[in-house]
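Visitor: the following block contains a protein sequence and its predicted model.
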Amino acid sequence: MGILHLLFLLLLVAAVEGRKEKSGGGGGWGLRFRSGSGTFKVVQVADMHYADGRRTGCLDVEVAAGCSDLNTTAFLYRLFRAEDPDLVVFTGRRKKDPDDR
């Protein structure tokens, strides 16, 4: 688990430094704690195996063409709207390999 913490820290530092460059140091869109609560919300989405939806079968849901990818998209949309994260981190494999079954 230590390597994951290190990777997350490196990603966070890179994001902050990248945003400093884009913002030019004056205002812009740097990463900040939320005013009032002093919190910083991170949502991690791990190992999605996201595919194109054409051949992805359904598992434990009503059968529809490409439903698992569509369900994942709908779930992420609801999650991001409900949680309102300051940073979203996608880890693991994000797309389905052609050899995956």
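Guide: Right, received. Where do you want to start?
Visitor: CA only for contacts and neighbour counts going forward, please
Guide: OK.
Visitor: give me the helices and strands touching the strand or helix carrying Ile3, please.
Guide: Assigning secondary structure by DSSP states H and E places Ile3 in helix 2-23. Helices and strands touching helix 2-23, as assessed by 3 or more CA pairs under 8 Å, 6 or more residues apart in numbering; DSSP states H and E, are absent.
Visitor: how about a cut-off of 10 Å?
Guide: strand 87-91 (3 or more CA pairs under 10 Å, 6 or more residues apart in numbering; DSSP states H and E).
Visitor: so the strand it packs on versus helix 2-23, what angle?
Guide: Calculated by axes from the mean of the first three to the mean of the last three CA atoms, to 10 degrees, strand 87-91 forms an angle of 130 degrees with helix 2-23.
Visitor: dropping in the other structure now:
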Amino acid sequence: MIDLSTDRRILLKPVRSVRFELRDVALTAREVVQMTDGSVWSVAHRRAEYWSHNPKAPLTVAFRFRASGEFVDAVEFIRAAERPFITRELPEVAV
């Protein structure tokens, strides 16, 4: 994953996540992931054909939510924001 704020690779390990499959022009899925340090990230999986004009663009990018410990709030936020595009919500996975 690439952090959209810093353009750096995220090296933390995920502890738990919820994935939303999307029917969207630019994205195939969004995930909310909590990392080993407690930070909560929103991960976007980009549709390759949409980003083909920029072949160097990473297809998996992330941004960090405001503070750690807000996993449930982040899931609710993404669920509400992506509601028109969600085709399936996968159950929470503990890694």
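Guide: Nice, thanks for sending it over. Just so you know, these numbers come straight off a predicted model, no measurement behind them.
Visitor: mind checking the TM-score on these two?
Guide: TM-score of the superposed chains, computed with TM-score structural alignment, normalised by the length of structure 2, equals 0.29; 47 aligned residues with a CA RMSD of 4.0 Å.
Visitor: name the next helix or strand downstream of the helix holding Ile3 of structure 1, please.
Guide: With DSSP H and E, the next secondary element past helix 2-23 of structure 1 is strand 42-46.
Visitor: what helices or strands is that next one leaning on?
Guide: Counting by 3+ CA pairs under 10 Å, 6+ apart, strand 42-46 of structure 1 packs on helix 67-83, strand 87-91.
Visitor: quick one: buried residues of that strand?
Guide: Of the residues in strand 42-46 of structure 1, none count as buried by neighbour count, 16 or more other CA atoms under 10 Å.
Visitor: between it and strand 87-91, how big is the angle?
Guide: Going by the same axes, to 10 degrees, strand 42-46 of structure 1 makes 20 degrees with strand 87-91.
Visitor: report the angle between strand 42-46 of structure 1 and helix 67-83.
Guide: 170 degrees.
Visitor: can you get me the start-to-end distance on stretch 16-27 of structure 2?
Guide: 21 Å (CA to CA, to the nearest Å).
Visitor: let me know the helix or strand that the residue nearest to Val43 of structure 2 when sequence neighbours are not counted is in.
Guide: In this structure, Val43 of structure 2 finds its nearest non-sequential neighbour in Ala62, 4.3 Å apart by CA to CA, 6 or more residues apart in numbering. Using DSSP H and E, Ala62 of structure 2 sits within strand 60-64.
Visitor: ok, the residue nearest to Ser42 of structure 2 when sequence neighbours are not counted - how many residues close by?
Guide: Distances taken as CA to CA, 6+ apart put Val32 closest to Ser42 of structure 2, at 4.7 Å, once the chain neighbours are dropped. Around Val32 of structure 2 there are 30 other residues, counting by other CA atoms under 10 Å.
Visitor: touching, Val32 of structure 2 and Val75? I think so.
Guide: Yes - between Val32 of structure 2 and Val75 there is a contact under CA atoms under 10 Å: 6.0 Å.
Visitor: which residues are in contact with each of those two?
Guide: 17-20, 40, 42, 92 (CA atoms under 10 Å, 6 or more residues apart in numbering).
Visitor: now, which of these lie within helices?
Guide: Among the shared contacts of Val32 and Val75 of structure 2, no member falls in helices (DSSP state H).
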